[in-house]
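# make a model of this:
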Amino acid sequence: MNAFTESQRFHQWWIWTLLVAALLITTVPLLLTDAGKEPFAWGGPIVTLLVILLIYVWRLDTKIDEQGIHYQVFPVFTWRTIPWTSIQSATVTHYGWVGYGIRLGFDGWVYNIAGSKGLRITKKGNTIITIGTQRPDELQAFLISQQSLITT
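Model prediction:
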């Protein structure tokens, strides 16, 4: 069996523009005035740099194979696996914009880096998890080719 794998990062230009602007807004005044001599004044730029570092390393990984659907949000949590035996359905869906990162929505957990399409997994017991994808057509084709793995 082949496996479907996808790794996503934040590549949106506007996110990086906002982060750089925030860094400039918090740093430039400290460099141009005497306020920069106060140690606590550098808290804003330090926090901004930590947020930039977090967004830079943040990654959503998905792997689908014969064992199940595996996903991780690095550096928040390591690999989690949903075995095929506990999956009622898995479909590619358009869910509209729900924000980025990890969200608990009306339909369960959503893990999203960009876009508005994702793999909607309904587990037995009706728990729903949605994992964003930037390759919905490839994912849909893979799920169709592996339909026998989902046991209902």
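
# from here on, contacts and neighbour counts on C-alpha atoms
Will do.

# what's the neighbour count on the residue lying closest to residue 150 once chain neighbours are set aside?
Nearest residue to residue 150, sequence neighbours excluded (CA to CA, 6 or more residues apart in numbering): residue 84, at 5.6 Å. Residues contacting residue 84 under the criterion other CA atoms under 10 Å number 21.

# this one next, for a side-by-side:
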Amino acid sequence: MRSPPRNETGRSTPTDATFEERQRLPSWMGPTVLALSISPLAVTILVIIGENGVTPGSLAAIAAIVGPGLGVVPLVYWAKLRTQVRDDGVYFRFRPFHRSWRSIPFANIQRVRRDERRAFQYGIRWTRRGWEYRADANTGVEIDRIEGKPIFLGTERPHEFRAAIEAGVRRSGR
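This is a model prediction of the structure:
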């Protein structure tokens, strides 16, 4: 049997994934963040201009406040959680927060189970139990690792995701 394609680090490439899913943050989140940002930013602009008038310093202060305030909106639209089960483990990447893929080798997986989390808690979170990565799903798969705390990966297809991980663990001889 031919070995799967490998990249320069020896890990399998995304083309040999047995499970793959792409999720975006909920569609209502971007407009909500924008709507909640406009009023405080408008008040801040009015206060700065009211105190100092339109000066280079006030324009710089406005830019320093408005830029980061509205800079969150494109992140919400661009954010995407990708999960894959490849020949050698589980891979995930929450763009733009991860610059590269994170992986959990099958040899490090102790137990996999379907689980649910509370609604409206999206993104990357550290909890007492471990890391959670969720885009637009309350259900997911919690992976108990031999080394390290568990990782929860949100998915809209938890049964399929869990089955792919368990099949990969069996194939790896664990």
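
# picking that back up, pretty sure the residue nearest to residue 150 of structure 1 sits against residue 67.
Yes. With contact defined as CA atoms under 8 Å, residue 84 of structure 1 reaches residue 67; the gap is 6.6 Å.

# can you give me the buried ones in the lengthiest helix in structure 1?
As assigned by DSSP state H, the longest helix anywhere in structure 1 is helix 13-32. Of all the residues in helix 13-32 of structure 1, those buried under the rule 16 or more other CA atoms under 10 Å are 19, 22-23, 26-27, 30.

# just the residues you listed now: which is nearest residue 127 of structure 1?
residue 19 (34.9 Å; CA to CA).

# now the helices: where do they sit in structure 1?
13-32, 43-57, 136-145.

# next up, the contacts around the counterpart of residue 145 of structure 2 in structure 1.
Aligning on TM-score structural alignment places residue 145 of structure 2 opposite residue 123 in structure 1. Counting by CA atoms under 8 Å, 6 or more residues apart in numbering, residue 123 of structure 1 makes contact with 86-89.

# so of these, which ones are in strands?
Judged by DSSP state E, strands contain the following of the contacts of residue 123 of structure 1: 87-89.

# from these, which would you call buried?
Members of those classed as buried by 16+ other CA under 10 Å are 87-89.

# thought residue 87 of structure 2 was touching residue 168?
Yes. Applying CA under 8 Å, one finds residue 87 of structure 2 in contact with residue 168, separated by 6.6 Å.

# which residues touch residue 37 of structure 1?
Contacts of residue 37 of structure 1 by CA under 8 Å, 6+ apart are residue 30.

# ugh, wrong one, I meant residue 21 of structure 2
82-84, 155.

# save those residues as JSON lines, and put in distance to residue 19 of structure 2 and neighbour count too.
Below are the contacts of residue 21 of structure 2 laid out as JSON lines (distance: CA to CA, whole Å; neighbours: other CA atoms under 10 Å):
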{"residue": "82", "distance to residue 19 of structure 2": "11", "neighbour count": "20"}
{"residue": "83", "distance to residue 19 of structure 2": "8", "neighbour count": "24"}
{"residue": "84", "distance to residue 19 of structure 2": "5", "neighbour count": "24"}
{"residue": "155", "distance to residue 19 of structure 2": "11", "neighbour count": "26"}
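
# how about these, which pair is most distant?
84 and 155 (10.9 Å).

# closest to residue 138 of structure 1 out of the ones in strands among the contacts of residue 123 of structure 1?
Among those, and counting by CA to CA, the member closest to residue 138 of structure 1 is residue 89, at 17.5 Å.

# and the helices of structure 1: which comes nearest residue 117 of structure 1?
That would be helix 136-145 among the helices of structure 1, by CA to CA, at 6.7 Å.

# in that closest one, what's buried?
136, 139-140, 143.

# and residue 133 of structure 2, what's its match in structure 1?
Match for residue 133 of structure 2 (TM-score structural alignment): residue 111.

# residues near its match, how many?
Around residue 111 of structure 1 there are 23 residues (other CA under 10 Å).

# got a list of what it touches?
60, 73, 100-103, 130-132.

# spell out for me the PyMOL command that would select the buried members of these.
Taking 16+ other CA under 10 Å as the burial criterion, the selection of buried members of those in PyMOL is written as:
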select buried, resi 60+73+101+130+131+132
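
# okay if I get the contacts of residue 111 of structure 1 as TSV plus distance to residue 7 of structure 1?
As requested, the contacts of residue 111 of structure 1 are exported to TSV (distance: CA to CA, whole Å):
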residue	distance to residue 7 of structure 1
60	6
73	10
100	15
101	14
102	16
103	19
130	15
131	11
132	10
